[in-house]
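>>> whatever this is, show me its structure:
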Amino acid sequence: MSLYTFAKNLVAVILFPVFRIKIIGKENIPKEGPVIICSNHTSNFDPPVVGITSPRDIYFMAKGELFEKRFLGKLLLKIHAFPVKRGMKDRNALRRGLEILEEGYTLGLFPEGTRSKTGELGRPLAGAGFFALRSKATIVPCAIIGPYQPGKRLKVVYGKPMDMEKLRNSKASAQEAADAIMEEIKFLKENHSP
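Predicted coordinates for the structure are as follows:
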């Protein structure tokens, strides 16, 4: 068993009962081929929650500072995280993300780039649009709904795959693609909120 699988199982055993996690639309995630899962972002729990509710192993970007501590950096790499320098265009991170998709794996992205303090959706950065337009990956929007409070229900909703061909054919910008992805996340959030 890989460290990723061990960590995923361990975290699932803890978080599923604590947050009473309910998954909706898991069947919308393709079983094979490159996939980008794009989710809203309100908590540090979001990456592990998306990780344990997805049937696919997911690679996430993590802020570069976390990799400066040798032990933590090695651990993060083993559980499929890779560094990104925030606040600037990080060509290495963009290249690594495209490599992951070219190899047929799943990339997890939070288009807002940082956590929302209010729980409201923020404006997305262009990064998610860049990966959506530059790869042949299937884009699956995801909405995490509910408070991270023990005993309260947390919903993780995976939407239907998005058709990015129109945007690619019309030479849309990365920002336009990111905005379209965020609209889908907003739709899921509004239609599945209590």
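
>>> for the rest of this, base every contact and every neighbour count on C-alpha atoms.
OK.

>>> what helix or strand is P150 on?
Assessed by DSSP states H and E, P150 sits outside every helix and strand.

>>> buried ones in stretch 52-69?
By neighbour count with 16 or more other C-alpha atoms under 10 Å, stretch 52-69 contains the buried residues 52-54, 56-62, 67.

>>> got it, and stretch 142-153?
Result for stretch 142-153 [16+ other C-alpha under 10 Å]: buried residues 142-146, 148, 153.

>>> same check, this time on stretch 96-110
97-98, 100-102, 105-110.

>>> now, which of these lie within strands?
Counted as lying in strands by DSSP state E, out of the buried residues of stretch 96-110, are 106-109.

>>> now tabulate the buried residues of stretch 142-153 in CSV and tack on secondary structure and distance to V35.
What follows is the buried residues of stretch 142-153, written out as CSV (DSSP: H, G, I helix; E, B strand; the rest coil; distance: C-alpha to C-alpha, whole Å):
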residue, secondary structure, distance to V35
C142, strand, 12
A143, strand, 16
I144, strand, 18
I145, strand, 22
G146, coil, 25
Y148, coil, 26
R153, coil, 27
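
>>> of all the residues you listed, which comes closest to R115?
For the buried residues of stretch 142-153, the residue nearest R115 by C-alpha to C-alpha is I144; the value is 12.3 Å.

>>> nearest residue to that closest one in space, please, no chain neighbours.
Spatial nearest neighbour of I144, chain neighbours left out: V156 (4.7 Å); criterion: C-alpha to C-alpha, 6 or more residues apart in numbering.

>>> residues contacting that neighbour?
Neighbouring residues of V156 by C-alpha atoms under 8 Å, 6 or more residues apart in numbering: 21-24, 50, 53, 142-145.

>>> okay if I get the buried residues of stretch 142-153 as TSV plus distance to T118?
Shown next, in TSV, are those (distance: C-alpha to C-alpha, whole Å):
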residue	distance to T118
C142	18
A143	15
I144	14
I145	13
G146	12
Y148	13
R153	19
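
>>> columns distance to R86 on top of the ones in strands among the buried residues of stretch 96-110, output as TSV?
Formatted as TSV, these follow (distance: C-alpha to C-alpha, whole Å):
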residue	distance to R86
T106	21
L107	17
G108	16
L109	14
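
>>> spit out the contact partners of G73.
66-67 are the contacts of G73 under C-alpha under 8 Å, 6+ apart.

>>> before we compare anything, build this one as well:
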Amino acid sequence: MEFYHFARGVVASIVKPLYRLDIRGTEHFPKDAGVLVCANHTHNFDPLALGVATPRPVNFMAKAELFAAPVLKGLLPKVNAFPVKRGLSDREAMRTALRLLKSGEVVGMFPEGTRSKDGKLGKGLAGAGFFALRGDADVVPCAIIGQYKPLRRVKVIFGQPLAMAPFRERKASAEEVTAAIMQEIQRILDENENSKG
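Predicted coordinates:
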């Protein structure tokens, strides 16, 4: 964990001034419960911005191919990343994410599964809803707004946690829960993206 905080500090010292990082809504972030943070995804730097903005250490799923790279395979676990095989039902990654959530940690997810090509929010995958229902954790929607141009503002805006109890009580599907999460991310985008700065 010491290395995580060191690495986060280094990244923050670069990202915050370079992209005038504007972080909002951290008061909504649960202080000690397990949290699933779900954000839109338009740029490769989104995990860096989300990791810097989130007030608690974040665990990210990262595509398994990255863990095959000589430098990254040693570095990624130290910054709380764990591998997921994309396009497959990766049971090990699912177990890891659920274990982290149930033990009170934070897991960051981009429900679209890949970067948006046109900058618009795409359809979320059922995995987000699955973890939201099974993880016994709070679900925090997040909107990342900006194009990562030097000295142009990038906003990271956390919304209020979504209540999962009603979905669990009526045995909602993972797809329905994902749709509700994406709707909330879209609402935050609509309310904030007209003033990119």
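
>>> still on that earlier bit, assumed the residue nearest to I144 of structure 1 was part of a strand.
Yes. V156 of structure 1 sits within a strand when classified using DSSP: H, G, I helix; E, B strand; the rest coil.

>>> and L133 of structure 2, what pairs with it in structure 1?
Matched to structure 1 by TM-score structural alignment, L133 of structure 2 sits across from L133.

>>> what about its match, which helix or strand?
According to DSSP H and E, L133 of structure 1 maps onto helix 127-134.

>>> give me the buried positions along stretch 77-97 of structure 2.
Buried-residue list, stretch 77-97 of structure 2, by 16+ other C-alpha under 10 Å: 78-84, 93, 97.

>>> ok, back up a step: quick check: the two most widely separated of the buried residues of stretch 96-110 of structure 1?
Longest span within the buried residues of stretch 96-110 of structure 1, C-alpha to C-alpha: E102 and F110, 19.7 Å.

>>> strands of structure 1, start to end?
For structure 1, the strands defined by DSSP E occupy 21-24, 35-39, 58-63, 81-84, 106-109, 138-145, 154-158.

>>> what range does the last one cover in structure 2?
Structural correspondence for strand 154-158 of structure 1: residues 154-158 of structure 2, per TM-score structural alignment.

>>> which one of the contacts of V156 of structure 1 sits closest to S170 of structure 1?
C142 (24.9 Å).

>>> how near is the closest one to G159 of structure 1?
Counting by C-alpha to C-alpha, to the nearest Å, the gap from C142 of structure 1 to G159 of structure 1 is 6 Å.

>>> joint contacts of the two?
185, 188.

>>> so which bits of the helix of greatest length in structure 1 are buried?
Using DSSP state H to define each element, structure 1 has its longest helix at helix 174-192. The neighbour-count check on helix 174-192 of structure 1 (16+ other C-alpha under 10 Å) flags 174-182, 184-186, 188-189 as buried.

>>> save the residues you listed as TSV, and put in distance to N40 of structure 1 too.
As requested, these are exported to TSV (distance: C-alpha to C-alpha, whole Å):
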residue	distance to N40 of structure 1
A174	18
Q175	16
E176	17
A177	15
A178	12
D179	12
A180	13
I181	10
M182	8
E184	10
I185	7
K186	9
L188	10
K189	9
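
>>> surely E103 of structure 1 touches P34?
Yes. At 7.3 Å, E103 of structure 1 and P34 qualify as touching, with contact defined as C-alpha atoms under 8 Å.

>>> closest one of the ones in strands among the buried residues of stretch 96-110 of structure 1 to L72 of structure 1?
For these, the nearest to L72 of structure 1 is G108 (19.7 Å; C-alpha to C-alpha).

>>> now the residue lying farthest from the centre of structure 2: how far from E193 of structure 2?
Centroid-distance maximum for structure 2: R170 at 26.0 Å, with C-alpha atoms, centre = their mean. R170 of structure 2 sits at a distance of 34 Å from E193 of structure 2 (criterion: C-alpha to C-alpha).

>>> what do you get for L66 of structure 2?
Applying C-alpha to C-alpha to L66 of structure 2 and E193 of structure 2 gives a distance of 31 Å.

>>> can you check I144 of structure 2 too?
9 Å.

>>> how about A7 of structure 2?
Counting by C-alpha to C-alpha, the gap from A7 of structure 2 to E193 of structure 2 is 29 Å.

>>> same check on H41 of structure 2?
Look at H41 of structure 2 and E193 of structure 2: by C-alpha to C-alpha, they are 14 Å apart.

>>> more crowded one of the two?
H41 (25 against 14; other C-alpha atoms under 10 Å).

>>> residues near the closest residue to the more buried one other than its chain neighbours, how many?
Spatial nearest neighbour of H41 of structure 2, excluding adjacent residues (C-alpha to C-alpha, 6+ apart): R115 at 5.0 Å. The local packing of R115 of structure 2 (other C-alpha under 10 Å) involves 17 other residues.

>>> and if you look at the one 5 residues further on?
Residue crowding around K120 of structure 2 was assessed by other C-alpha under 10 Å; the count is 13.

>>> which of the contacts of V156 of structure 1 map to contacts in structure 2?
Contacts conserved in structure 2 for the contacts of V156 of structure 1, counting by both residues aligned by TM-score structural alignment, their matches' C-alpha atoms under 8 Å: 21-24, 50, 53, 142-145.

>>> make CSV out of these and add distance to A126 of structure 1.
Shown next, in CSV, are those (distance: C-alpha to C-alpha, whole Å):
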residue, distance to A126 of structure 1
I21, 30
K22, 30
I23, 28
I24, 27
V50, 21
T53, 26
C142, 17
A143, 19
I144, 21
I145, 23
